[in-house]
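A.B. asks: Generate coordinates for the sequence data below:
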Amino acid sequence: MSNPFLEPSTLDYQLPPFAAIRDEHYLPAFDAGFAEHLAEIDSITGSGEPASFENTLVALERAGGTLDRVARVFFSNSVSHATEAVQELEQQIAPRVAEHEDNVLLNRALFERLRQVPVDGLDEESARLVEEYLRRFVRAGAELDDDAQATLRRLNAELSALSTEFSQKLLKDTNDSALLLGTAEELDGLSADAISAAATAASDAGHPGKYLLTLILPTAQPALESLTDRDVRRRLHEASVTRGARGNDADTLAVAVRMTALRAERAALLGFDTHAAAATDNQTAPSLEAIMDRMRELAAPAVRNARAEAAELEAEAGHAIEPWDWAYYAAKVRKAKFDVDLEALRPYFELERVLQDGVFYAAHRLYGLSFTERPDLAGYHPDVRVWEVFNEDGSGLGLFLGDFYTRDTKKGGAWMNSFVDQSRLEGTRAVVINNLNISMPGAGEPTLLSYDQVVTLFHEFGHALHGLFSDVTFPLFAGTSVPRDFVEYPSQVNEMWILWPEVIAHYARHHETGEALPQDVIDRLHAAGAWGEGFETTAYLGATLLDLAWHSLPAGTVIEDPLAFEAAALADAGVDFAPVPPRYRTSYFSHIFAGGYAASYYAYIWSEMLDADTVEWFKSSGGLTRENGDHFRRELLSRGNGIDPLEAFRRFRGRDAELQPLLVRRGLA
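C.D. replies: Next comes the predicted model:
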């Protein structure tokens, strides 16, 4: 059988031919891809013609097709469907990819040729491409001497291997830490569909007749809001916060410590004081100091609000609040203060209806999009579904894939990936996927979402829209290829449509009766919107400041006890409020040790400043209208990184973002 990666896919939109892909195709395709890419680069550097934009930059953008095709599929599968075979392959492939990237970015002949490319007369995106390539080569170490580059290669190779190790160990320990219960009585408080899902999970794991509460990636586990048995809540919480730190063969702490040390050493080699300084040097935030100042500015009022919330919870509970009590009593206080019971809303949030009549409907109203499911196009797993997305004029925009259910081979959390980037140069349109981790219901039962899962569905589709709407010439700038502290902004904006009157009236209907969610309930949801922001902001800032603490260590620092370091970092930052642990602890902080967010987890709240300001613009400009959608799409969502993202924001908004809307939203004004 021929290797399907060696030629561009002939499927619609160049969707990877998943039905033809086998594990044995990956290594030969990577081998061929590495060789092809290096040969193409040799052709660029060996040209006898003077360096020009066409024969250097355009040629470089066109290079590496085979490698790009196989890498996108393989590394998507390494987090979405990480079978034992894929994990074994990743251990071999990841260091070789790091080595190949160094072979490209440390290529002195290529760097020198890039520096010779004249920029006079180039259009805005082309001039930015030259600037971006030069910046990337310098940041990758192209100007270092041979000895320093050799050290850099060693560091990059080890970091790549360690990132894979962290990810695989965390997946194993997350699966192993799921809470197995023997009786349905221990699940008292959970809905019937949640109990059924726990029974299905236990049966699938080889424990028929029992119940398995699987873990999601963040500290807070959804079942804690409903479980009436306090000891079961405690056990579930402790299972969550001890993942990766249990001293077993899946312990991740030593890996995390080693990674932070290597990152610090690499940053020093590249001329930075710390990895945090290096990672934030090319973001939209003006400086690391500005980031730290903003996080500390938010921390004190956030913790103050969390303490006030805790006092209300203790009054309700009649005892001191432990971390495993918070969600349970917060639900009771929310019910008492606002008459809002989030668990009671689940029958109104059936997955298919929320997706079709909520997420897709909002995109139709705002941007004129329509969606047609394509069962003739296969995904990489039977759970994956494929939709073709059309513009209002009927032209094809791209493909959207959805992989919504959890499984043992999928890492926790939710994310968007791209299988094909839009590019006018290559004539390609976007193929993107959203991954969630929703529990599979029992056979024949509906998939009912929590309110948080509805938020996640809208959020991740905001990332998908950012990819689908890309309208750039060069692949390097496509879609979500923007600074880390900007990329969350479009996805956060898309959350605003969840409770928008025309949208929620269209999707929030009881899955059995078809009854619409009553307007008075929606009104109470709005009223309760700021309740709990003390907890949410404190938990988020705890993770953010922990990330920055790990990556502000100078080279040569030795951390003997990572958990003691974690506790001290939270205390030093003023976010060590015991009932509110950080959203992620070191041992399961996949974002920063296996996900590209090292020293960048601050990006969520930095992006939220733009988001909150944009929501105010939509509200003051008429809301869910085609005119507003077209303006947002044209000036911002379509731009990718083809222009400075903050300049794109200014063209959309007419000015820089203001902080006040965020402070009001978070209850910090």
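A.B. asks: drop to CA atoms for contacts and neighbour counts, all remaining ones
C.D. replies: Noted.
A.B. asks: And Trp617, how close does it get to Glu627?
C.D. replies: Per CA to CA, to the nearest Å, Trp617 is found 13 Å from Glu627.
A.B. asks: Here is a second sequence; please produce its structure as well for comparison:
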Amino acid sequence: MTDASNPLLSPSPLPYLLPQYAKIRPEHYLPAFEEAFEEHLAEVAAVTRVRSAPTFENTMAPLEASGRLLGDVARAFYTVASADATDEIQAVEETLAPLMAAHQDAIALDGALYARITALHEQLDRLGLDAEQRYLVQRWHREMTHAGAGLDDEAKATLTELNTTLSTLTTTFEKNLLADTNDLAVVFDDVAELDGLSEAELSATAQAAAERGLDGKYLVTLVLPTGHPHLSALTRRDARERIMAASRARGSRGNAHDNRAVLTRIARLRAQRAELLGYPSHTAYVTADETAGNPEAVRDLLHRLAVPAARNAQREQAALQAAIDAGDAPFALAAHDWAFYTEKVRQAEYAIDTAALRPWFEAERVLQDGVFYAANQLYGVTFTERPDLHAYHPDARVFEVHNADGSEQGLYVLDLYTRDTKRGGAWMNSIVDQSGLLNTKAVVVNNLNVSKPAAGQRTLLTLDEVNTLFHEFGHALHGLFATVTYPHFAGTEVFRDFVEFPSQVNEMWVFWPEVVDHYARHVDTGEPLPAEIVQKLQSSETFNQGFATSEYLAAAWLDQAWHLQGASAADVDVAQFEAAALAEIGLDNPVVPTRYSSTYFAHIFSGGYSAGYYSYIWSEVLDADSVQWFKDNGGLTRANGDRFRQRLLGVGGSKDPLEAYRDFRGRDAEIQPLLDRRGLA
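C.D. replies: Next comes the predicted model:
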């Protein structure tokens, strides 16, 4: 394959360097990666061959400019591998995983490169660098040291072997999960079994069935978390039980997609790698280069929150059981009943039926008049759809982003709907990174997994999906607004336990008065969501937070438990290990299952959150404290938005994140706003 015939091997002619997805075929990726690997190694070798003493100009600047082709190809591919993983793409990913791991190690463990960067690091105070350049040297030195660049050759060889094997295993975990999730989608023969779902939801299930050749039937596809949005509405208990059972069975059925042996081996190999690098556990290794600093800080926070969360969940459970007991045929509350009876109790206590709110959350209006509107009011940015620009899938829409002065900021891609080739959950990723050095602007993507209604019907979101869209858009803004010189700091390239902070802050606008009044309009009548409903939703903020906090903390604790094991830990039974871990922290309530069981815990076994799932609650301390700042300073104003953009979002990873937070807030974050928000004070 020649460069001319492979659209990945030459700069894209499209605006903002958006890849020419219309021309890219699966067979283009591996040849492009092979050429990009070779080019990157040659560029780094040119840096290390320089005979003169290391300087920022002859070492760091060319190092940051290196690997551009690889970055372009990788971001183009992994965007598709997550959102449209056809069999051909999955085959490419399986072949690529060990090759990518080996290449990353070749750079991160390069002794000659490490020596040059170490020499710069040792004379940092005498180099006359600006703040971003200085931090770049510090981060490269820290990251290479952390990766094992200081090990001897024998240890490096062992480390490379471990990393290569782990890359293959994590890819296998993700492939197994996608396949089993598709296999376990629940088929209903009779629409009566789905009583309680809205017309739009029924349309989506019929459409999903038709796409699999199951005409006349109804298919409920599974979401990534243990719970499912339909559980809050389905009146038939047997239907709820079937969906919950299917969800919890993923990756543990003893079939070809079973993830138990895969995940236990991943945990063991990570522990061995940590020991090789001088750490007692993978958690100790990970947290050493995060804002948390050590596993003890994480354990302390999780323990501090788990006790009141479990207590609140038990109180909520008693209220749900009382609602059941008041009915004609009482029974013992089970996990698949929680969401349904939570809505009944919510209606009784607050006169709110969240399922009935969907007509006020039409997807296009939420996007245009909610998500985009809040960003415009805060930051002055505008979003203009570009139907002439095509992304990797027909459902992925492209928007051009401009600042208040008309200057170009980048592209935003929204891929809203679920499909069999898309992994579960919701996420943001970058297709093109912003960099002053490379003269590039950001192209970012938001992916959700909303059920797609039949043609001609409008998409109505659940309240959770509205919140998720605002959350993921917060990541997108971080990626769009970061304005740095060096690619190393682009977009969301910040510490893992800080990266969720900006996205969580963006959730505050969901029910901010000016914002909700602008987008929450009835799909048929245009009437606004009544003010008293909005007030009730706000006043019920701590409702069901015992459950929500407990299920999250249980997952965060499972992550810690798997990754606190030492290299000599014995093989374990996954179910028994989970039970023991949850009992240890007091979150072993069978009616409140963990948000993710191990066999479908993609965040930690195939994503980037291993030993880091605590990051959401860790970041929420900063988030809740920031929300309080916005409330104290006038809320949705350009002045507030500009301050947040300039001092936090705009710096990307070019500054210590806690230093950036102090620059924005004027002090360190306080935990009390988080405790109040979650009813844990």
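A.B. asks: one step back: can you check which residues contact both of Trp617 and Glu627 of structure 1?
C.D. replies: Common neighbours of Trp617 of structure 1 and Glu627 (criterion: CA atoms under 8 Å, 6 or more residues apart in numbering): none identified.
A.B. asks: residues in structure 1 aligned with stretch 142-159 of structure 2?
C.D. replies: Aligned using TM-score structural alignment, stretch 142-159 of structure 2 spans residues 135-152 in structure 1.
A.B. asks: can you check stretch 414-421 of structure 2 too?
C.D. replies: Using TM-score structural alignment, stretch 414-421 of structure 2 pairs with 402-409 in structure 1.
A.B. asks: Equivalent analysis for stretch 338-349 of structure 2, please.
C.D. replies: Matched against structure 1 by TM-score structural alignment, stretch 338-349 of structure 2 falls on residues 326-337.
A.B. asks: For that stretch, give me every contacting residue.
C.D. replies: 224-228, 310, 312-313, 316-317, 340-342, 528, 531-532, 579.
A.B. asks: Whichever of those residues end up buried, select them in PyMOL.
C.D. replies: Buried residues within the contacts of stretch 326-337 of structure 1, by 16 or more other CA atoms under 10 Å, are selected in PyMOL with:
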select buried, resi 224+225+226+227+228+310+313+317+340+341+342+528+531+532+579
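A.B. asks: Return the subset of the contacts of stretch 326-337 of structure 1 lying in helices.
C.D. replies: Among those, DSSP state H puts Ala310, Glu312, Leu313, Glu316, Ala317 in helices.
A.B. asks: can you give me the helices in the stretch 501-650 of structure 2?
C.D. replies: 513-519, 531-539, 545-563, 574-585, 602-605, 615-632, 638-647 (DSSP state H, counting those that start in this stretch).
A.B. asks: And those: which comes nearest Ala115 of structure 2?
C.D. replies: Among those, the nearest to Ala115 of structure 2 by CA to CA is helix 545-563 (31.2 Å).
A.B. asks: Which part of structure 1 matches the closest one?
C.D. replies: By TM-score structural alignment, helix 545-563 of structure 2 lines up with residues 533-551 in structure 1.
A.B. asks: just stretch 267-279 of structure 2 next, same as before
C.D. replies: The aligned range for stretch 267-279 of structure 2 is 260-272, by TM-score structural alignment.
A.B. asks: Over to stretch 203-222 of structure 2?
C.D. replies: Here stretch 203-222 of structure 2 aligns to structure 1 at residues 196-215, judged by TM-score structural alignment.
A.B. asks: Identify the residue nearest the geometric centre of structure 2.
C.D. replies: For structure 2, Trp427 is the residue whose C-alpha lies nearest the centre (CA atoms, centre = their mean; 4.3 Å).
A.B. asks: Quote the end-to-end distance of stretch 471-482 of structure 1.
C.D. replies: End to end - CA to CA - stretch 471-482 of structure 1 spans 14 Å.
A.B. asks: Flag every buried residue along that stretch.
C.D. replies: Neighbour-count burial for stretch 471-482 of structure 1, with 16+ other CA under 10 Å as criterion, is recorded at Asp471, Val472, Thr473, Phe474, Pro475, Leu476, Phe477, Ala478, Gly479, Thr480, Ser481, Val482.
A.B. asks: Was I right to think the fourth one contacts Ala59?
C.D. replies: No: using CA atoms under 8 Å, Phe474 of structure 1 is not in contact with Ala59, being 11.0 Å away.
A.B. asks: who are the neighbours in contact with Phe74 of structure 1?
C.D. replies: Residues near Phe74 of structure 1 by CA under 8 Å, 6+ apart: Tyr26.
A.B. asks: can you check Thr181 of structure 2 too?
C.D. replies: Contacts for Thr181 of structure 2 (CA under 8 Å, 6+ apart) come out as Thr221, Leu222, Ser247, Arg250.
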